[in-house]
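Undergrad: Dropping the sequence and predicted coords here.
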Amino acid sequence: MSKKPLILVTNDDGINAPGIRTLIGIMNSIGDVVVVAPDSPQSGMGHAITVDATLYVNKVQVDDGPQKEYRCSGTPADCVKLAIRELLDRKPDICVSGINHGSNSSINVIYSGTMSAAVEAGIEGIPSIGFSLLDYSWDANFEASKSFVKRITEEVLENKPDTGIILNVNIPNLPKDDIKGIKVCRQGKGNWVEEFDKRTNPMGKDYYWLSGKFVDLDNGDDTDTNALENGYISVVPVQFDLTAYKTLETIKTWNFK
């Protein structure tokens, strides 16, 4: 009898977020689950790690599931590092991060704590997936995403993508019957047109609230943003090697002397 896969579950919305609780339930039907997640929301932290403060990890029991759970005071990337180096007795067969409350498509992948946790696992050679639902509400309904999340996870476990490849999966906020399917895409080009709301506190000191609007700069029909707009789940393979290979040989011809 084959051993169940060991599944590391993490996120950036915090260990009590409905998204991760949904993800844990799905993973319990696939393998043996260990959860290491932030003790508070860490959205937008990107690949930050804690280097100038103490990290704390506490074993907790959030619900009655069979999984082992740990609450961490650090970032999503910290959670994965601690899981691999200190909390697990063997390398997990897969790491799944999410389900994030909100989109991580297009340029959002750069800022995402959800995806950075998955990328950290990828750096360690662990197959990994970041899941996101396009609903920022804390009370988001994850029911329609369940069967798709399970199917994608099982495909990764069976097929094992190349080392260092991480899947960025975004799910439209639609009823299950309205989701048209799954599309493997490229990352769409886009950016945030940002604004800072400047205010002054009672002590006369200025402070700022960041806000902005996402702008899609890509007209391609093969992008994650296009897939999501048309009712499909987007799956984008990403990597942590940021080398611009197309430009590498050109820059080698420059005269730096």
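TA: Happy to help now that I have it.
Undergrad: going forward, measure contacts between C-alpha atoms and count neighbours the same way
TA: Noted.
Undergrad: roughly how far apart are residue 97 and residue 103?
TA: According to C-alpha to C-alpha, to the nearest Å, residue 97 stands 13 Å off from residue 103.
Undergrad: In terms of neighbours, single out the busier of those two.
TA: For the pair residue 97 and residue 103, the greater number of neighbours falls to residue 97 (32 against 22), based on other C-alpha atoms under 10 Å.
Undergrad: Would you double-check that the more buried one falls in a strand?
TA: Yes - remark: residue 97 belongs to a strand, assigned using DSSP: H, G, I helix; E, B strand; the rest coil.
Undergrad: Quick check, it in contact with residue 120.
TA: No - using C-alpha atoms under 8 Å, residue 97 is not in contact with residue 120, being 10.7 Å away.
Undergrad: Point me to the helix or strand that includes residue 215.
TA: The secondary structure element spanning residue 215 is strand 206-216 (assigned by DSSP states H and E).
Undergrad: That strand packs against which elements?
TA: Identification of packing neighbours for strand 206-216 by 3 or more C-alpha pairs under 8 Å, 6 or more residues apart in numbering; DSSP states H and E yields strand 190-200.
Undergrad: Which strands or helices does the strand it packs on pack on?
TA: Under the contact criterion of 3+ C-alpha pairs under 8 Å, 6+ apart, the helices and strands touching strand 190-200 comprise strand 206-216.
Undergrad: Tell me which helix or strand comes right after the strand it packs on.
TA: Following the chain from strand 206-216 toward its C-terminal end, the next helix or strand by DSSP H and E is helix 224-229.
Undergrad: ok, structure two:
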Amino acid sequence: MKNQPTILVVNDDGITAPGIKALIDVMKELGRVVVVAPDSPQSGMGHAITIGKPLRLDQVDIYDGVEMYRCSGTPVDCVKLAVTRVFKGKKPDLCVSGINHGLNNGINVLYSGTMSAAVEGAIESIPSIGYSLDDYTLQADFSHCLKFVKEIAAQVLQNGLPVNTLLNVNFPNTAHIKGIKICRQANAKWAEEFDERVDPYKRPYFWLTGVYQLNDHGEDTDSWALDHHYVSIVPVQFDMTAHHAIPVLNGWTFNV
């Protein structure tokens, strides 16, 4: 296929995760695939980067016909190394991250390694998409997602994205998806608890637990869409300026 697009595939569950295999298979139908992914699971790493210790980047042969690299760092490290070392500054046409084992809706977008990899792609001016499925197990069935994964990526390749914008795509865990909803991020977060336990040496340690707390019952949110068996697409930006607060702060008098 002449002039086929080049697609960078990354994730946070590790280079051997079933979700990235599903994403690779779909992207191979759209263009030339290059994979740079962590050598081990990196969930919850957010936008962390590796500082103060060396990074390893090794080419591996895991799936036939796919150029693949295993990285010792975070998902964001993977994108940075892909752009600077693998592509040598010639950026890919698309960056896709996932398919994550577990949702990244609501506030999860801030913690997610999957989404941070896509954000890093967008920072590099690469059209970028993060994909996640509401199934945390290694046995997750991605088959009902794949036609949507392909169509959304094809639309981005054809139309591009608004400047400094990427897509956060989440799939409900059902074979009966009703369609796609363009949404806003719900006001929802994890209400964390820390389960205190004792190790064999009688020293206390803590295990993060909690429940997902939805504080937003709007019918235009990603949480509503997923609960009603729709694919949610939230356009995300990395400019975190609270523009509406600037006039408020400009009204303050600083006595210095």
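TA: In hand now; what should we look at? In this text the structure is predicted, and so the values were computed from the model without any measurement.
Undergrad: For the two chains, what TM-score is obtained?
TA: Here the TM-score for the pair of chains, by TM-score structural alignment, normalised by the length of structure 2, is 0.97; 254 aligned residues with a C-alpha RMSD of 1.0 Å.
Undergrad: coming back round to it: could you pull out the residues contacting both of residue 97 and residue 120 of structure 1?
TA: The overlap between the contact sets of residue 97 of structure 1 and residue 120 (C-alpha atoms under 8 Å, 6 or more residues apart in numbering) is empty.
Undergrad: tally of neighbours for residue 185 of structure 2?
TA: Counted with other C-alpha under 10 Å, the burial measure for residue 185 of structure 2 works out to 22 neighbours.
Undergrad: what residues are up against the spatially closest residue to residue 194 of structure 2 that is not a sequence neighbour?
TA: Distance criterion C-alpha to C-alpha, 6 or more residues apart in numbering; nearest residue to residue 194 of structure 2, sequence neighbours excluded, is residue 208 at 4.8 Å. Contact analysis of residue 208 of structure 2 by C-alpha under 8 Å, 6+ apart lists 192, 193, 194, 195.
Undergrad: Counterpart of residue 194 of structure 1 over in structure 2?
TA: The equivalent of residue 194 of structure 1 in structure 2 is residue 192 (alignment by TM-score structural alignment).
Undergrad: Hmm, residue 206 and its match touching each other?
TA: No - Residue 192 of structure 2 lies out of contact with residue 206 (C-alpha under 8 Å); the separation is 11.8 Å.
Undergrad: Aligned to the residue nearest to residue 194 of structure 2, what sits in structure 1?
TA: Residue pairing (TM-score structural alignment): residue 208 of structure 2 is matched to residue 210 of structure 1.
Undergrad: For its match, give its distance to residue 92 of structure 1.
TA: Counting by C-alpha to C-alpha, the gap from residue 210 of structure 1 to residue 92 of structure 1 is 37 Å.
Undergrad: What separation is there between residue 42 of structure 2 and residue 14 of structure 2?
TA: Applying C-alpha to C-alpha, one obtains 7 Å for the distance of residue 42 of structure 2 from residue 14 of structure 2.
Undergrad: Just want to know which of the two has more residues nearby.
TA: Between residue 42 of structure 2 and residue 14, counted using other C-alpha under 10 Å, residue 14 has the larger neighbour count: 24 against 20.
Undergrad: where along the stretch 1-150 of structure 2 do the helices fall?
TA: For the stretch 1-150 of structure 2, the helices defined by DSSP state H, counting those that start in this stretch cover 18-27, 75-81, 108-111, 113-123, 146-159.
Undergrad: Nearest to residue 5 of structure 2, out of the ones you listed?
TA: With C-alpha to C-alpha as the criterion, residue 5 of structure 2 lies closest to helix 146-159 of the helices of the stretch 1-150 of structure 2, at 8.1 Å.
Undergrad: next SSE after that closest one?
TA: Tracing the chain past helix 146-159 of structure 2, the next element assigned as helix or strand by DSSP H and E is strand 165-171.
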